[in-house]
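Student: I would like the atomic coordinates for the input below:
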Amino acid sequence: MNSTQKQEIAVLGSGSWATAIVKILSENEQVAIHWWVRNPETAEHIRTYRHNPNYLSDVEINPARVVHVSSSLPEVLAPARWVVVAIPAAFVKEALSSTTAKHWLSKKVVSGVKGVIPEEHLLVTQWISREFELAEENMAVIAGPCHAEEIALERQSYLTIASLNLAISEEFARLMSCRYVKASPFDDLYGVEYCAIMKNIIAIACGIAHGLGFGDNFQAVLVANALREMKALIDAIYPLHRELTHTSYLGDLLVTAYSQFSRNRTFGNMIGRGYSVKSAQMEMKMIAEGYYAAKGIHEISCHYGVHCPIMEGVYRILYEAAPAKKIFDKIRESMY
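Tutor: As a prediction, this is how the structure comes out:
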């Protein structure tokens, strides 16, 4: 198969998840990857040394698949049929500000972002669809359970590719499947995307609980109650018959709540141990998406009138400096 027959895929972002996505796609002989790396020095380093110096630095970039690394976003978008967005939600608007609808014309967009666009109360797929005049049927999301660090280690992992258009899900799932990743298509775009956002808030709650000294018994009940909260809010926003025992919902929640690689759990643990939000953020090299998600989900749950005591408690701790111990005493009494 010559290069003109390959699937041209743009990957936007240079963090650990973007790097993991590049690694997965580079296993597929049918793709040619165009990678947008915002920092020109980082882009030059990747071109020269074939690895990301800042994230998953042990992952060697395959030059036969990653054909173009650039800090020019329009340049990276131009040849792509698919665009994978892997930029933290808080920075998506700024990062994509150099582009217009013409740069996104006829493209299929896959979001690997786990967050709400600040002040917009919109999912990343919804915002991109509106901003760049793309049909929602051409949008998809990548969900776990999957940590970038385990992709780097080539441990068996599972992904869900969700879209309103099942043909889109099926096609991209094939591109994201390799010897250590099984990607499956799914049709609940918004349910999967909202769950991927909320599970980061729950992981912060689990980390706070651990930092406060609560044990495994408490955390198990915390996660069970959190799953009910997630279902209540999703059903209010986007009613659909869905079983949250599906891998893309429950599996993603569990790995983020319990894993040693979960940056959101790590961030929450620091808060529970007495760190201020600012000091915890400064100490962590990577962004904990759940911090930004807590504010967005708080505003959305208020809008829909859905009571979510665990996620509301995380919001109050992070944004109103409410004492973590006091908040978790209330959460403990509300759970069953």
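Student: Going by C-alpha atoms from here, please, whenever you check contacts or count neighbours.
Tutor: Noted.
Student: Could you list every helix and strand in contact with the strand or helix carrying Thr48?
Tutor: If you go by DSSP states H and E, Thr48 is part of helix 40-49. In terms of contacts (3 or more CA pairs under 8 Å, 6 or more residues apart in numbering; DSSP states H and E), helix 40-49 is packed against strand 66-70.
Student: what comes up buried for the strand it packs on?
Tutor: Buried residues in strand 66-70, counted by 16 or more other CA atoms under 10 Å: 66, 68-70.
Student: now stretch 272-287
Tutor: 272-274, 277, 280-281, 287.
Student: Here is the second sequence; please produce its structure so I can put it next to the first one:
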Amino acid sequence: MVTQSLSTPHKPAIAIIGAGSWATALVKILSEGAVDIRWWLRNQESLEHIRRYQRNPDYLSDVPINPEKVQLFADMKEAVQGAQYVIIAIPAAFVQDALSQLSAADFKDKVLVSAVKGIVPQKNWLITELLEYEYQVKPAHICVIAGPCHAEEVALEKQSYLTIASEDLAQAENFAQLIANRFIKAVPNQDVYGVEYSAVMKNIIALACGIAHGLNYGDNFQAVLVSNAMQEIRRFVETTYPCERDLYASAYLGDLLVTAYSQFSRNRTFGNMIGRGYTVKSAQMEMNMIAEGYYAVKSIYEINQKFGVDMPITKAVYQILYEKVTPGVAIGKLRWLLA
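Tutor: Now for the predicted structure:
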């Protein structure tokens, strides 16, 4: 077990909690800068593989892991203990269970950064709300990483853009500077809930786009679907968290577009399989990756029972995935509601 921290007074230590493609991409991004990385992985075999071969065997296996920059941990408490920043990069459905081994004391005086593009099932909490309610983390000590950005393009060092949101703009600016590099531009933003809800909802829209594609609807329909989706996101976000925001900015519209259209979008892929006739279970088994939109649509649908926002796309996806309405029937009805 490693007990010595790599952190120095001039190099901030950043803990990354998670071992998936986005966590691996964040390791690559941060390895470009003057930081020390403390990477926690649940799977001991994966950890040992990375230690030996400097590659994650399960995700983005072409990305080299720099052992001089990255320290591996099987103990989450130990990984977090020596860090000034803690990035959470676990699918939303598993965040609560993963963090259960930590307490509020473990997060004291640290900046928590959510890289989760989902919502906690059952509780219907955003990750920022989970950190505030269960770990007493102050909003000024919380940041959110949003897109538009896919892990696969980070692995290829394609020019990419990130949004760093925090109620404390200085905090967002500080972390944006840490994460920016030669192929990443990071922009600060103060609209935490708007950015976070938009990141959740764009996955639902990508599911709808995938379902429509699986049903052989064409580009013309998808253009109408996405433009109506932006209006749906606007209605929901402005009702739940009204404030001054530009929903045409990259954090909102840009993230929606890349998730709805990209070949790397797992939510679009999942939806495409559903549209082609896969059951939810068979699609999940074949993908072997989490499509955040599957859990998100149930949470957003339930949250909206309180607000009553007009959300025909969300409703159609919910009916397909949770009420077993045939995709062709649900999308066939939806197309008459779009303008």
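Student: Need the TM-score between these chains.
Tutor: Once superposed, the chains reach a TM-score of 0.98 (TM-score structural alignment, normalised by the length of the first structure), with 333 aligned residues with a CA RMSD of 0.9 Å.
Student: so what corresponds to Glu251 of the first structure in the second structure?
Tutor: Quick fix: residue 251 of the first structure reads Gly, not Glu. In the second structure, Gly251 of the first structure lines up with Gly254, judged by TM-score structural alignment.
Student: what about that match, is that helix, strand or coil?
Tutor: helix (DSSP: H, G, I helix; E, B strand; the rest coil).
Student: ok, it - contacts?
Tutor: 147-148, 248 (CA atoms under 8 Å, 6 or more residues apart in numbering).
Student: Filter the residues you listed down to the buried ones.
Tutor: 147-148.
Student: tell me which of the contacts of Gly254 of the second structure is nearest to Ser166 of the second structure?
Tutor: Among these, Gly147 lies closest to Ser166 of the second structure (CA to CA), at 14.5 Å.
Student: And for Lys182 of the first structure, nearest residue in space, chain neighbours not counted?
Tutor: Tyr158 (4.9 Å; CA to CA, 6 or more residues apart in numbering).
Student: ok, now Asp191 of the second structure?
Tutor: Ala165 (6.3 Å).
Student: Rebuild the buried residues of stretch 272-287 of the first structure as a markdown table, extending it with distance to Trp127 of the first structure and secondary structure.
Tutor: Compiled in a markdown table, these are given as follows (distance: CA to CA, whole Å; DSSP: H, G, I helix; E, B strand; the rest coil):
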| residue | distance to Trp127 of the first structure | secondary structure |
| --- | --- | --- |
| Gly272 | 33 | helix |
| Arg273 | 36 | coil |
| Gly274 | 36 | coil |
| Val277 | 28 | helix |
| Ala280 | 29 | helix |
| Gln281 | 26 | helix |
| Ile287 | 21 | coil |
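Student: How about the contacts made by the residue nearest the centre of the second structure?
Tutor: Geometric centre of the second structure, nearest residue: Lys117, 2.3 Å, by CA atoms, centre = their mean. Residues counted as contacts of Lys117 of the second structure (CA under 8 Å, 6+ apart) are 91-92, 146, 196, 199-200, 292.
Student: now Tyr238 of the first structure
Tutor: 190-191.
Student: what's the counterpart of it in the second structure?
Tutor: In the second structure, Tyr238 of the first structure lands on Tyr241 (TM-score structural alignment).
Student: got it, and Ser184 of the first structure?
Tutor: Aligned partner of Ser184 of the first structure by TM-score structural alignment: Val187.
Student: That match: what secondary structure?
Tutor: Strictly by three-state DSSP, Val187 of the second structure counts as strand.
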